[in-house]
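A.B. asks: kindly return the folded structure for what I paste below:
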Amino acid sequence: MSFHIYLLPTVPVAYLATASLAFHILLNLPQGIRNLGFPVFLVPAWRAFATFKCFTWPASLAGIWGLAVLIWMTHIISLLYIDKIQPQSKSRKQWDIKAAYKLLFDVRHLSQSGTNSPPVAAYALRGSSLAFVASRLVKLLVFWLLTVYLFTPLIPLIFGPVQPWEFDHYAQTYIRRLPLFETKEPVTLRETLIRIVFTIRWVWLNYVDVDAAHTFLSIIFVGILRIDTPEEWPSMFGSPLEAYSLRRYWGRFWHRLVYRPYLGLARAVAEKLHCNSLGSRFEKCFLAFMIFLISGVAHAIVSLQDGNYAEAVDDVAFYCMNFLLIAVEEIFIHVASPLRCFLPRSCWRLVGFVWVFMFWFWAAPKWAYHEVHEELVKEAERRNRAQGLQMITGLLGMK
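C.D. replies: You can find the predicted model right below:
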């Protein structure tokens, strides 16, 4: 039975490998046959997504795998059916397995943006690969130490024991419970401080989940399989110092895995709706909205597959709200532009950082408090059950 559990993660991996083979076949066929053969790719790719619960450790891996497969499916669909990439080109021969592989997982289109460096000598490449793997192993170690010993126990470490009610549905609201609204249960200083620390912890854990998975895969493909070079695995995230607006948070700091795949779908929709006839500014705005909408739908599909039906609606609403807030942010920046000469740039950036943090201070608990609440309730039930068993054992011993 335990051996069967160990083999479970190979199920979605096998489906992904089958879908990858299907992509290689479809890539080398004429467009008409590709259209007919789409289910050959779609069925195993969807199964690779639908079986993400086979990943049981670490706890966040299942959701990351599911979302990554959806992004990858969008990337392949964009290549084959939107860009309609030719079976053969100047840089790629037909049935070229290596060239097909380079297209297969190049979700960020790094090869097209010129990120890859020119070929180097074998000994230099070997040395750079070893240094790359060593640095990535150190990075994973630092991630693990900080996550396990600092950020995971951060809240009880600072505030002591916490109770489930401090993270319940009522605690998710904040603005409506400020003292100025004369609410029956206004927010407290402890609640506010917990919320601040939770926001920092939540952003860190989400960042580490994605970056650690990317780092681990880079070690596999560069150091073990040796089918990629270090230049083909650049960092996914930018500097947090660039995140002094919501637009820059998503565009400069957070990973850009979804941008190129979702942009392809967004352009296809915009073309069908003839958005270009309404002007380039409207078209750019529509494309940005579609990218956020598709992101929300992708997260919602993961939530639905995981059985969290209520979260699916929240996922779509959250990403659409981000688009609206960025639009308001752009209007504010335009209106306030004459005032920039009166204050140094550092002051404006500080205001921007405060604004971005306040947004996550409001949004993160709405998205994640329920998970903490459920875990605390389960922990309390386990503790009460253990205490009950101890009492029964003691009574039996007395007799």
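
A.B. asks: make it CA atoms for all contacts and neighbour counts henceforth
C.D. replies: OK.

A.B. asks: any idea how far residue 337 is from residue 326?
C.D. replies: 16 Å (Cα to Cα, to the nearest Å).

A.B. asks: counting neighbours, go ahead and name the busier of the two.
C.D. replies: residue 326 (16 against 10; other Cα atoms under 10 Å).

A.B. asks: the more buried one: helix or strand, and which one exactly?
C.D. replies: Assessed by DSSP states H and E, residue 326 sits inside helix 309-336.

A.B. asks: helices and strands around that helix, which ones?
C.D. replies: Counting contacts by 3 or more Cα pairs under 8 Å, 6 or more residues apart in numbering; DSSP states H and E, helix 309-336 packs against helix 246-248, helix 280-305.

A.B. asks: is it possible to get a markdown table of these that adds distance to residue 193 and mean neighbour count?
C.D. replies: A markdown table is the format used below for the helices and strands packed on helix 309-336 (distance: least, Cα to Cα, whole Å; neighbours: other Cα atoms under 10 Å):
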| stretch | distance to residue 193 | mean neighbour count |
| --- | --- | --- |
| helix 246-248 | 23 | 20 |
| helix 280-305 | 29 | 19 |
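
A.B. asks: what comes up buried for stretch 18-30?
C.D. replies: Neighbour-count burial for stretch 18-30 flags 18-29 (criterion: 16 or more other Cα atoms under 10 Å).

A.B. asks: re the thing from before, of the helices and strands packed on helix 309-336, which is nearest residue 61?
C.D. replies: Nearest to residue 61 among the helices and strands packed on helix 309-336 is helix 280-305 (12.3 Å), distances taken as Cα to Cα.

A.B. asks: who touches stretch 346-365?
C.D. replies: With contact meaning Cα atoms under 8 Å, 6 or more residues apart in numbering, stretch 346-365 is reached by 172, 174, 195-196, 198-199, 202, 243-246, 249, 340.

A.B. asks: now find how far off-centre that stretch is within its chain.
C.D. replies: Centre-to-centre, stretch 346-365 and its host chain are 20 Å apart (Cα atoms, centre = their mean, to the nearest Å).

A.B. asks: from residue 267, how far out is the closest residue in space to residue 323 that isn't next to it in sequence?
C.D. replies: Nearest non-adjacent residue to residue 323, counting by Cα to Cα, 6 or more residues apart in numbering: residue 289, 6.1 Å away. For residue 289, the distance to residue 267 equals 11 Å [Cα to Cα].

A.B. asks: do residue 206 as well
C.D. replies: Taking Cα to Cα as the measure, residue 206 falls 29 Å from residue 267.

A.B. asks: of the two, who's got more company?
C.D. replies: With neighbours defined as other Cα under 10 Å, residue 206 and residue 267 compare such that residue 267 has more, 19 against 13.

A.B. asks: contacts only, for the closest residue to the more buried one other than its chain neighbours.
C.D. replies: Residue nearest to residue 267 in three dimensions, not counting chain neighbours: residue 287, with 6.7 Å by Cα to Cα, 6+ apart. Neighbouring residues of residue 287 by Cα under 8 Å, 6+ apart: 263, 266-267, 270.

A.B. asks: I'd like the structure of this one too, to check against the first:
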Amino acid sequence: MINSVPMSILKGLEPVILYALAAGLVFFGLSLKKHKRKVLLVPIWALLARSFWGIHHFLWIPGLSFQFGMLNIITVFCAPLILNAIENPLIFHERDTRARSLWISYKLYNNPRMLPLALTAESKGSIETDRNLLVFVGCRTFKVAVLFGVRAALKAAMEVVFGTLRIIEISPSREPMIRRLISNQLTSRDLQLRIFTTAYWLIETMAQLELGHLLLAIVFVVLLRFDRPEEWPPLFGHPREAYTLRRFWSRFWHRLLSPSVATWGRAFADKVLRSRDQKTAKNLIVAFFVFTVSGLAHVAVNWRLGQPALDRDLLYFWVTFLAITIEVAVAKLWTDISSRYSLRLVSTGLFGRTLDYAKFVYVFGFLIWLTPRLVYAKTYESIMLQARADTPL
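C.D. replies: Down below sits the predicted model:
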């Protein structure tokens, strides 16, 4: 009987068990006095590292390896913050307080986005009507279905528009866009391929994350009823919020890793800066810290999964940070100039609406400039590595 079970499934249990043990130590740590909890970080991080090492066993489920790897990294940064979240130890050994303590531990642990928590509220799963739960699941399921539908439509459209894609079309010489546009080397096919690639990459990422979020929400909101629907807000904001690069990343894109990393970044900035009044410098340090750690997290996961072009993962986040820094500086300069010369009316009426649309074009234009540098490089190197592996000696 056991021989009929795929070995990948059996191997996949090991990182899950190790992760569960790490989570159990975090729960246990909350029962200790605050000054004693730090000693648990070493075994917690060791278990997470060993769990991370086995993420390649999930490759048989599309997207799960990457998501589980990122979950381990998120927990690495969140675990110390959770252990530091409450002053007094929770009581697990007494029957009348055990359920309450477990509920508080769960609430603290299952909040990587650092959403507001009401730990004084009713303990387990406030009563929700079946109608409310049905609406909650239905809306989320419809959203995921739409994302995967758009993903499938984009893939089909790419096959129709481009047919057989030649490897030279994603070669390093095709990565630059502005330079080739200036020299009149950028063809309409090149531009179409960049647009499709960027849109597909965005939708694919959103669909995978929203699917995982939906499945977890069904478990904790509908089946176990530990949470209320409003405690599981959407991962992604409304697209209308993404009219600048800064808002794209802070308002529209998911924030699973950045809140905990930003907390570490603020502590790092306080150590680096002598004066805590240096708000602009501190914001820059924190932002650079967050984008760097995010890039390194992607590098680590992709390295463990055997992906090529790892430098592009870090470069993607560094270039984005630089672009946002320039964007904020330009916006501040425009605000100063418009207030000094009374130009506020310029941004109203028809011109203002046109400017709003131009902002969205600018954001997507930046993405179609940068994203192919990531996707093309990984795809090209993967094809070349496979070709060399298939070539007989």
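
A.B. asks: quick check: TM-score for this pair?
C.D. replies: Laid over one another, the chains give 0.84 as their TM-score (TM-score structural alignment, normalised by the length of structure 2), with 373 aligned residues with a Cα RMSD of 3.2 Å.

A.B. asks: can I get the contacts of stretch 346-365 of structure 1 in JSON lines including secondary structure and distance to residue 150 of structure 1?
C.D. replies: Formatted as JSON lines, the contacts of stretch 346-365 of structure 1 follow (DSSP: H, G, I helix; E, B strand; the rest coil; distance: Cα to Cα, whole Å):
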{"residue": "172", "secondary structure": "helix", "distance to residue 150 of structure 1": "24"}
{"residue": "174", "secondary structure": "coil", "distance to residue 150 of structure 1": "26"}
{"residue": "195", "secondary structure": "helix", "distance to residue 150 of structure 1": "17"}
{"residue": "196", "secondary structure": "helix", "distance to residue 150 of structure 1": "15"}
{"residue": "198", "secondary structure": "helix", "distance to residue 150 of structure 1": "12"}
{"residue": "199", "secondary structure": "helix", "distance to residue 150 of structure 1": "14"}
{"residue": "202", "secondary structure": "helix", "distance to residue 150 of structure 1": "13"}
{"residue": "243", "secondary structure": "coil", "distance to residue 150 of structure 1": "23"}
{"residue": "244", "secondary structure": "coil", "distance to residue 150 of structure 1": "25"}
{"residue": "245", "secondary structure": "coil", "distance to residue 150 of structure 1": "27"}
{"residue": "246", "secondary structure": "helix", "distance to residue 150 of structure 1": "27"}
{"residue": "249", "secondary structure": "helix", "distance to residue 150 of structure 1": "24"}
{"residue": "340", "secondary structure": "helix", "distance to residue 150 of structure 1": "39"}
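
A.B. asks: buried subset of the residues you listed?
C.D. replies: 172, 174, 195-196, 198-199, 202, 243-246, 249.

A.B. asks: just the closest of those to residue 5 of structure 1, please.
C.D. replies: Minimum distance to residue 5 of structure 1 across those is 29.6 Å, recorded for residue 202 (Cα to Cα).

A.B. asks: need the counterpart of residue 116 of structure 2 in structure 1.
C.D. replies: By TM-score structural alignment, residue 116 of structure 2 lines up with residue 111 in structure 1.

A.B. asks: show me the contacts for that match.
C.D. replies: Per Cα under 8 Å, 6+ apart, neighbours of residue 111 of structure 1: none.

A.B. asks: residues of the helix or strand harbouring it that come out buried?
C.D. replies: Residue 111 of structure 1 belongs to helix 110-113 when elements are defined using DSSP H and E. Across helix 110-113 of structure 1, burial judged by 16+ other Cα under 10 Å covers residue 110.

A.B. asks: so how far does it sit from its counterpart in structure 2?
C.D. replies: Its match in structure 2 and helix 110-113 of structure 1 itself, once the structures are fitted together, sit a mean 4.2 Å apart by mean Cα distance after the TM-score superposition for structure 1.

A.B. asks: quick one: that helix to chain centroid distance?
C.D. replies: In terms of Cα atoms, centre = their mean, the centre of helix 110-113 of structure 1 is found 21 Å from the chain centre.

A.B. asks: flag every buried residue along the helix or strand just after it.
C.D. replies: Tracing the chain past helix 110-113 of structure 1, the next element assigned as helix or strand by DSSP H and E is helix 122-146. Using 16+ other Cα under 10 Å as the test for burial, helix 122-146 of structure 1 gives 126, 129-130, 132-133, 136, 140, 143.

A.B. asks: and if you look at stretch 170-186 of structure 2?
C.D. replies: Neighbour-count burial for stretch 170-186 of structure 2 flags 170, 174-175, 177, 186 (criterion: 16+ other Cα under 10 Å).

A.B. asks: against residue 257 of structure 2, how distant is the closest residue to residue 210 of structure 2 other than its chain neighbours?
C.D. replies: Excluding its sequence neighbours, the residue lying closest to residue 210 of structure 2 (Cα to Cα, 6+ apart) is residue 144, at 6.2 Å. According to Cα to Cα, residue 144 of structure 2 stands 21 Å off from residue 257 of structure 2.

A.B. asks: with residue 249 of structure 2 instead?
C.D. replies: 12 Å.

A.B. asks: show me what residue 9 of structure 2 lines up with in structure 1.
C.D. replies: Following TM-score structural alignment, the counterpart assigned to residue 9 of structure 2 within structure 1 is residue 6.

A.B. asks: quick one: what helix or strand has that match in it?
C.D. replies: helix 2-7.

A.B. asks: ok now that helix, how far from the chain's centre?
C.D. replies: Centre-to-centre, helix 2-7 of structure 1 and its host chain are 28 Å apart (Cα atoms, centre = their mean).

A.B. asks: ok, the buried residues of stretch 18-30 of structure 1 vs residue 368 of structure 1, which is closest?
C.D. replies: residue 19 (32.9 Å).

A.B. asks: quick one: what's aligned to the closest one in structure 2?
C.D. replies: Counting by TM-score structural alignment, residue 19 of structure 1 lines up with residue 22 in structure 2.

A.B. asks: kindly report the same for residue 323 of structure 1.
C.D. replies: Aligned by TM-score structural alignment, residue 323 of structure 1 pairs with residue 321 of structure 2.

A.B. asks: that match reaches residue 284, doesn't it?
C.D. replies: No: Residue 321 of structure 2 is beyond contact range of residue 284, at 9.2 Å (criterion: Cα atoms under 8 Å).

A.B. asks: any idea how far apart the tips of stretch 226-241 of structure 2 sit?
C.D. replies: End-to-end distance (Cα to Cα), stretch 226-241 of structure 2: 31 Å.

A.B. asks: stretch 84-104 of structure 2 now?
C.D. replies: 13 Å.

A.B. asks: which other residues reach that stretch?
C.D. replies: Contacts of stretch 84-104 of structure 2 (Cα under 8 Å, 6+ apart): 27, 30-34, 108, 119, 123-124.
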